[in-house]
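Q: one predicted model, sequence on top.
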Amino acid sequence: MLGASGMVGQGAAVQLRRLGADRLRLGARRPDALRRLVGGRLDGHGEVRPADATDPESLAAFCTGCDIVINCAGPTYQLKETVAAAAVAAGAHCVDVAGDDPAHERMVARGLAGTDRAVVFSAGVLPGLSSIVPRWMARAFERPATLTAHVGGREPCSPVVAADMLLSLRTGGADGAAFGEALAAWRAGRRRSRVLRATERNRVPGFPGLVAATPFLSAETERLARALALTDVDWFNVHPGSAVRAEMLRLPHYLTEAAGPAGAVDPTSTTAGTGAGESFGVRLARAAELDLAGRSPFYAMAFAMTGRAAGGPAGRTVLLRTPSSYHLTGLVGALAAQHVLAGDVPPGLHFAADVLDPELIVDGLHAASASLALSLTVSDTAPARGDSRSPADAGPDLSAEDLVEEGVL
């Protein structure tokens, strides 16, 4: 596993051990952190190797002899297909917890579309569970029609995540497009621009208190809408913290500075200066700390789907909550690797949501719920005929105690 010293990588390693893996090779540029992980949470199971995903020789040496390589290193939009290509060259399968359209396209461009190894991209939370859970929900319907999602949380932000956010404004989608489009939605089977609006300090399904919500239609969500033949999809990125929200609104400004000759920065650096004196990563990490002060971290995914079942209108809502999206991403990557090694995934290039059995993944979430303090709540409803609510009105209800937030003065 590459990137094993980070929050996602450590989470994946712990989950692999829980699933019974005892031959783990862990690689990162900071081997000392890996030795502590092996000696502590992995009970001595794990071979530690220094590894750098940006160094071809180091990467090739790490992949040699592996059955499968799990990539938890980043930034995703800088590495693209680098790890997957090295794994295939070494005769190994590959699971990438990120690796969106650009990685898939670069593998095709390298002539690796017909590889006899299984390569699974987008095997994390978002992208990943963001499509796997709706596909699982759709099995309750004869014909699903609409989906509304509210996704986000209040948790620490790593420099790699900050870098990917910055880079996603330019890449992440198919054919060199950005990762997605703000304010857009899926309507009548196609993308429609500027049909929704951002909201501030409103209550949204599945989240405590007052939050900001930004409509956003990603390439992954468009693939999901086409696969399920959905008529309408509303997707909202939720920002429970005001400090992180303020930095997110400045993202285009940071991108302009980073692109200019006077303000060129390395987006993975936590110390690189911009015209404002600090990098986006530094400011976003600090903002996340401010939003977390005196509060418990959490990440939530609230989905509401409508359609037809048993000959009439039907609805299903799912609320997934966990203290850490990083550890949850590690779990999804570990589950994907388990199914690849079990022969459940055919050779070739795949996105996780297209090839992993959603029933098995949801079963895996339930099995890991205690280790991750993870909850997954399902509610089925039967909308009355003529119900005029929009999909955005639907969603899981929270109990009174969920709406109480601890805080600090």
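A: Ah, there it is.
Q: from now on I want contacts and neighbour counts done on CA atoms only, so please keep to that.
A: OK.
Q: remind me what whatever helix or strand Ile361 lives in packs against, helices and strands.
A: In this assignment (DSSP states H and E), Ile361 forms part of helix 358-367. Based on contacts counted as 3 or more CA pairs under 8 Å, 6 or more residues apart in numbering; DSSP states H and E, the elements that helix 358-367 packs against are helix 129-138, helix 325-341.
Q: just give me how far the last one sits from the chain centre.
A: If I follow you right, that is helix 325-341. Centroid separation for helix 325-341 versus its chain: 11 Å, with CA atoms, centre = their mean, to the nearest Å.
Q: that one vs helix 129-138, what angle?
A: Angle, helix 325-341 to helix 129-138, by axes from the mean of the first three to the mean of the last three CA atoms, to 10 degrees: 70 degrees.
Q: doesn't Asp164 make contact with Leu255?
A: No - Leu255 sits out of contact with Asp164 when judged by CA atoms under 8 Å, with a separation of 11.5 Å.
Q: surely Ala73 is in contact with Leu2?
A: Yes - applying CA under 8 Å as the test, Ala73 and Leu2 come out as touching, 5.8 Å apart.
Q: give the residues shared as contacts by those two.
A: With contacts defined as CA atoms under 8 Å, 6 or more residues apart in numbering, the residues adjacent to both Ala73 and Leu2 are Gly9, Ala53.
Q: got the end-to-end distance for stretch 97-104?
A: With CA to CA, to the nearest Å as the measure, the ends of stretch 97-104 fall 13 Å from one another.
Q: also this one, for the comparison:
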Amino acid sequence: MTGLIGVLGGAGAVGRTAVERLASFGLPLRIGGRSLVRADEVARAVGADATAVDLFDDDSLTRFCSGCAVVVNCAGPSYQVLDRVARAALAADAGYVDAAGDLVAVEALGHAPPSSLARRAAVFSAGLMPGLSGLLPRLLLDGTPVGRLDVYVGGSVEISEASAVDALLTRGPKFGHALAMWQAGRVVEHSLAPLRSVSLPGFRGRVHAVPFLSTEMRMLAAGGGIGELRNYTVYATENLPAAFATAWADDEQPPEAHAGAIVAAAARDVEEHGRHYTVLAYARPPAGSGLPARRVLLRTPDSYPLSGLVAAITARELAAGAVPPGVHYASEALDPRRVTAELAGDPLVSELALPEDAAATR
């Protein structure tokens, strides 16, 4: 399948990078956004057309998707978008890529699924986390036995209000399990404690790592035959964990009431420690196997543009017919070696160390 790629939210932090990379791939583009002025600014830079789109107006969304081969959604907040854009894209007989989206969006699309899924693909979680956070560890599951896999993702970046609300809503078993790990084929609740003021490869200074067995990591463990998996969200300081704890303890106010505090906490981290983000996965062999431990490490100055790059790569794969019809998560639908080959040459990646090469490629 080839043809026009429509990018919603093309003027945002994620969408702008997606647009730039898709243009560099030589793909024809249509850029949509709430502000026609901002969308047109991005579109003119790559020789594309721009249009104003309201994601919550059915007619507006239908017009944007019409004629597209693939629709890429980089707009949010994802807790409001859910499957709205996916259904509009599939109704227009287009493939779909969501730079965010997760199990909740996938489940929403699963209720009365569009018939076009028999011939078109819809890929969710095509960003950094979830996305690369689940894709990169798969490089360690290449047939070499893994007794235990530890994954660390995080750093210090600004957070938008929409992203803050999304983060506040990622609670409950559909999103993951706090302080839990995967062991012997099941989720073991309350089995891990936060790691305070620790040094981790690829992270700046001492950091705080909070255990959270996300749905993405649970699927990785179950599908990869991993004996034990521990997943941590990494913070530069205690600012964000404290802000999240305060918000989650408040049962009387909606999440939106605490978004400003989350945004401010992230801004303080960036002011104190600069902007940086890391994905580290460390695979330990089964006890007594005599095999060496292996790791994969990626560092980037900013998580949002890198999410845009992942969304662009995913859209190109759909346009090339490399993803089969149906609903997928990016971490499962993409080839990790093809993606890392792309990442290794991109200026958004400041360091990439692969299992076969302990030295950084950049």
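A: Right, received. Where do you want to start? No experiment lies behind these values; they were computed from the predicted model shown.
Q: quick TM-score on the pair, please.
A: Structural agreement between the two chains, given as a TM-score (TM-score structural alignment, normalised by the length of the second structure), stands at 0.91; 351 aligned residues with a CA RMSD of 2.1 Å.
Q: can I get the helices and strands packed on helix 358-367 of the first structure in a markdown table with mean neighbour count and distance to Phe351 of the first structure?
A: Listed next are those as a markdown table, based on neighbours: other CA atoms under 10 Å; distance: least, CA to CA, whole Å:
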| stretch | mean neighbour count | distance to Phe351 of the first structure |
| --- | --- | --- |
| helix 129-138 | 21 | 10 |
| helix 325-341 | 25 | 11 |
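Q: and Ala118 of the first structure, which of the ones you listed is closest to it?
A: helix 325-341 (7.0 Å; CA to CA).
Q: now the helix or strand hosting Ala261 of the second structure on the first structure. Mean distance?
A: In this structure, Ala261 of the second structure is located in helix 259-273 according to DSSP H and E. Here the mean offset of helix 259-273 of the second structure against the first structure after fitting is 2.1 Å, by mean CA distance after the TM-score superposition for the first structure.
Q: list the buried residues in that helix.
A: If you call a residue buried by 16 or more other CA atoms under 10 Å, then helix 259-273 of the second structure has these buried ones: 259-270, 273.
Q: want to throw the helices and strands packed on helix 358-367 of the first structure into TSV with distance to Pro56 of the first structure?
A: Written out in TSV, the entries for these read as follows (distance: least, CA to CA, whole Å):
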stretch	distance to Pro56 of the first structure
helix 129-138	31
helix 325-341	23
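Q: among those helices, which comes closest to Ala370 of the first structure?
A: helix 325-341 (12.1 Å).
Q: and the closest one, what does it pack against?
A: Taking 3+ CA pairs under 8 Å, 6+ apart as contact, the helices and strands that helix 325-341 of the first structure lies on are helix 7-18, strand 68-71, strand 93-96, helix 358-367.
Q: out of these, which one sits most buried?
A: Of all these, strand 93-96 has the most neighbours on average by mean count of other CA atoms under 10 Å, namely a mean of 30.
Q: if we can go back for a sec, any idea which of the helices and strands packed on helix 358-367 of the first structure gets closest to Glu359 of the first structure?
A: With CA to CA as the measure, helix 129-138 is the member of those nearest Glu359 of the first structure (6.2 Å).
Q: now do the same for Ser193 of the first structure: its match in the second structure.
A: When the two structures are superposed using TM-score structural alignment, Ser193 of the first structure falls opposite Glu189 in the second structure.
Q: residues in contact with that match?
A: His177, Ala178, Leu179, Ala180, Met181.
Q: what about the equivalent of the fourth one over in the first structure, neighbour count?
A: This means Ala180 of the second structure. Ala180 of the second structure maps onto Ala184 in the first structure when the alignment is built from TM-score structural alignment. A total of 22 residues lie near Ala184 of the first structure under the criterion other CA atoms under 10 Å.
Q: how about Ala184 of the first structure, nearest residue that isn't a chain neighbour?
A: In space, not counting the residues next to it along the chain, Ala184 of the first structure is nearest to Ser193; the distance is 4.3 Å by CA to CA, 6 or more residues apart in numbering.
Q: what about the one you found, distance to Asp232 of the first structure?
A: When Ser193 of the first structure is compared with Asp232 of the first structure (using CA to CA), they lie 13 Å apart.
Q: how many neighbours does Asp32 of the first structure have?
A: Here the count is done by other CA under 10 Å, and Asp32 of the first structure has 13 residues near it.
Q: roughly how far apart are the alignment partner in the second structure of it and Asp49 of the second structure?
A: Alignment note (TM-score structural alignment): Asp32 of the first structure maps to Val37 of the second structure. Val37 of the second structure sits 12 Å away from Asp49 of the second structure when distances are taken as CA to CA.
Q: quick one: end-to-end distance for stretch 182-195 of the first structure.
A: Taking CA to CA as the measure, stretch 182-195 of the first structure stretches 10 Å from start to finish.
Q: what residues of it count as buried?
A: Within stretch 182-195 of the first structure, the residues that count as buried by 16+ other CA under 10 Å are Ala182, Leu183, Ala184, Ala185, Trp186, Arg187, Arg191.
Q: that stretch: how far from the chain's middle?
A: 22 Å.
Q: repeat that for stretch 194-212 of the second structure.
A: Using CA atoms, centre = their mean, the distance between the centre of stretch 194-212 of the second structure and that of its chain works out at 20 Å.
Q: contacts for it?
A: Applying CA under 8 Å, 6+ apart, the contact partners of stretch 194-212 of the second structure are 152, 155, 176-181, 192-193, 230-238, 273, 277-278, 280, 297-299.
Q: quick check on those: which are buried?
A: Going by neighbour count (16+ other CA under 10 Å), these have 152, 155, 176-181, 192, 230-237, 273, 277-278, 280, 297-299 buried.
Q: select from the residues you listed every entry located in helices.
A: Using DSSP state H, the members of these that fall within helices are His273.
Q: narrow the buried ones among the contacts of stretch 194-212 of the second structure to those in strands?
A: 152, 155, 176-178, 181, 230-235, 277-278, 280, 297-299 (DSSP state E).
Q: distance from stretch 214-227 of the first structure to the second structure after superposition?
A: After superposition onto the second structure, the average distance of stretch 214-227 of the first structure to its aligned residues comes to 0.7 Å, using mean CA distance after the TM-score superposition for the first structure.
Q: in that stretch, which residues are buried?
A: Taking 16+ other CA under 10 Å as the basis for neighbour counts, the residues of stretch 214-227 of the first structure that come out buried are Thr214, Pro215, Phe216, Leu217, Ser218, Ala219, Glu220, Thr221, Glu222, Leu224, Ala225.
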